[in-house]
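Peer 1: Sequence plus predicted model, see below.
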Amino acid sequence: MIDNIKEYATVARAAEKFVKSVAESNSEYAKTLFTDDAVLFGILNGTAERGSIEQFYRNVDTVGAGDGFKVSIDVLAVEETVAVVRVLEEGWGGSIDFTDFLLLLKLDGEWNCVAKAYNQNSNTISK
């Protein structure tokens, strides 16, 4: 059952923790969104990343977002206890564009991210 519009706004606010971490190069905000056992999947500059969300935290904490960094949050689906969010990023680290997909579960009444999968736009891959 598709949830009500108000819940979409609640999911978007949860995803803003992810965005704030990336924009400010500070993983502390994202750590309040992701579960301890959250997973990460994607390919960064041709190298597969998979495993613990800790890799995302390290990337965020060591690479600044850059002055031209832009972001858009799209809540794609909310189904009572599961939600999917797409985050478009332009100019992370000054040169990389990403499309992130966040899978959230409503645990103990709060939206938490259990998985992050991403695509690095091919025209921003370092050769």
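Peer 2: The structure has been received and is ready for your questions. Residues are numbered from 1 along each chain as shown.

Peer 1: Going by C-alpha atoms from here, please, whenever you check contacts or count neighbours.
Peer 2: OK.

Peer 1: Help me confirm that Thr10 is found in a helix?
Peer 2: Yes. The assignment for Thr10, made by DSSP: H, G, I helix; E, B strand; the rest coil, places it in a helix.

Peer 1: Just list the residues touching it, thanks.
Peer 2: Thr10 makes no contacts at all, as judged by CA atoms under 8 Å, 6 or more residues apart in numbering.

Peer 1: go with 10 Å
Peer 2: Residues in contact with Thr10 (CA atoms under 10 Å, 6 or more residues apart in numbering) are Glu16, Val75, Glu110, Trp111.

Peer 1: can you map out the helices along this structure?
Peer 2: For the chain, the helices defined by DSSP state H cover 5-24, 28-31, 54-62.

Peer 1: And here is the other one:
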Amino acid sequence: MSADTPSYVAVHGHDAEIVSIDIDRENSVCRLGFTFEREKRSSLELFEVVAFRVEDFSLQNVVSRILRATAKDFSEDDLSHWLDWATSLPDAPSWLKSERKREWVDALNDGRLALIVLEPSAGAQIVAV
């Protein structure tokens, strides 16, 4: 995901509820719709997405926090965990080959990619690269 996209920085996620997910694979764009305090609406647009995974999306999806980071902001083990998680499924291992993973880490380090983690209070956990 491109690190130069300003729209995802504007979302202050604590206690926001994820109410929609729109994925445009052709243009590598993901849009997340949020409500705040049941009335205010906002969206988070992620551009140039290379990996995206959602788990446990349900009728109520409350965000505990949103982390936006480069490789420097995570330990090597944590970064490896999130990249593996974003590129795998519960019943299948990561499709990300080690050489490509090193390229992504380099891109995270120099700002060409960003890692976004939406940690849940309830419901969906989402990771995008």
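Peer 2: Happy to help now that I have it. Being a predicted model, the structure only gives us computed values, none of them experimental.

Peer 1: Let me see the TM-score of these two.
Peer 2: Remark: TM-score between the superposed chains equals 0.28 [TM-score structural alignment, normalised by the length of structure 1]; 54 aligned residues with a CA RMSD of 3.8 Å.

Peer 1: ok so, going back, which one of the helices of structure 1 lies closest to Lys106 of structure 1?
Peer 2: helix 5-24 (9.4 Å; CA to CA).

Peer 1: Count the neighbours of Val75 of structure 1 for me.
Peer 2: 18 (other CA atoms under 10 Å).

Peer 1: Setting aside sequence-adjacent positions, which residue approaches it most closely?
Peer 2: Once flanking residues are discounted, Val75 of structure 1 sits nearest to Val85: 4.5 Å by CA to CA, 6 or more residues apart in numbering.

Peer 1: and the gap between the one you found and Thr47 of structure 1?
Peer 2: 24 Å (CA to CA, to the nearest Å).

Peer 1: The two - which one has more neighbours?
Peer 2: It is Val85, of Val85 of structure 1 and Thr47, that has more neighbours when counted by other CA under 10 Å, with 23 against 8.

Peer 1: quick revisit: and which of the contacts of Thr10 of structure 1 is nearest to Asn119 of structure 1?
Peer 2: Closest to Asn119 of structure 1, out of all of the contacts of Thr10 of structure 1 and judged by CA to CA, is Val75, at 17.2 Å.

Peer 1: From what I see, the closest one and Val84 are in contact.
Peer 2: Yes. Here Val75 of structure 1 reaches Val84: they are 6.3 Å apart, a contact under CA atoms under 10 Å.

Peer 1: where do the contact lists of the two overlap?
Peer 2: Val11, Ala15, Phe101, Leu102.

Peer 1: Test my guess that the residue nearest to Val75 of structure 1 contacts Leu105.
Peer 2: No. Contact criterion CA under 10 Å: Val85 of structure 1 and Leu105 do not qualify, at 11.3 Å.

Peer 1: got any residues that touch both of those two?
Peer 2: Val11, Val78, Cys113.

Peer 1: Would you agree Gly91 of structure 1 is in contact with Thr99?
Peer 2: No. Counting by CA under 10 Å, Gly91 of structure 1 does not reach Thr99; the two are 11.6 Å apart.

Peer 1: and Ser80 of structure 2, what element?
Peer 2: Using DSSP states H and E, Ser80 of structure 2 sits within helix 76-86.

Peer 1: Figure out the length between the terminal residues of stretch 32-44 of structure 2.
Peer 2: First residue to last in stretch 32-44 of structure 2 (CA to CA) measures 5 Å.
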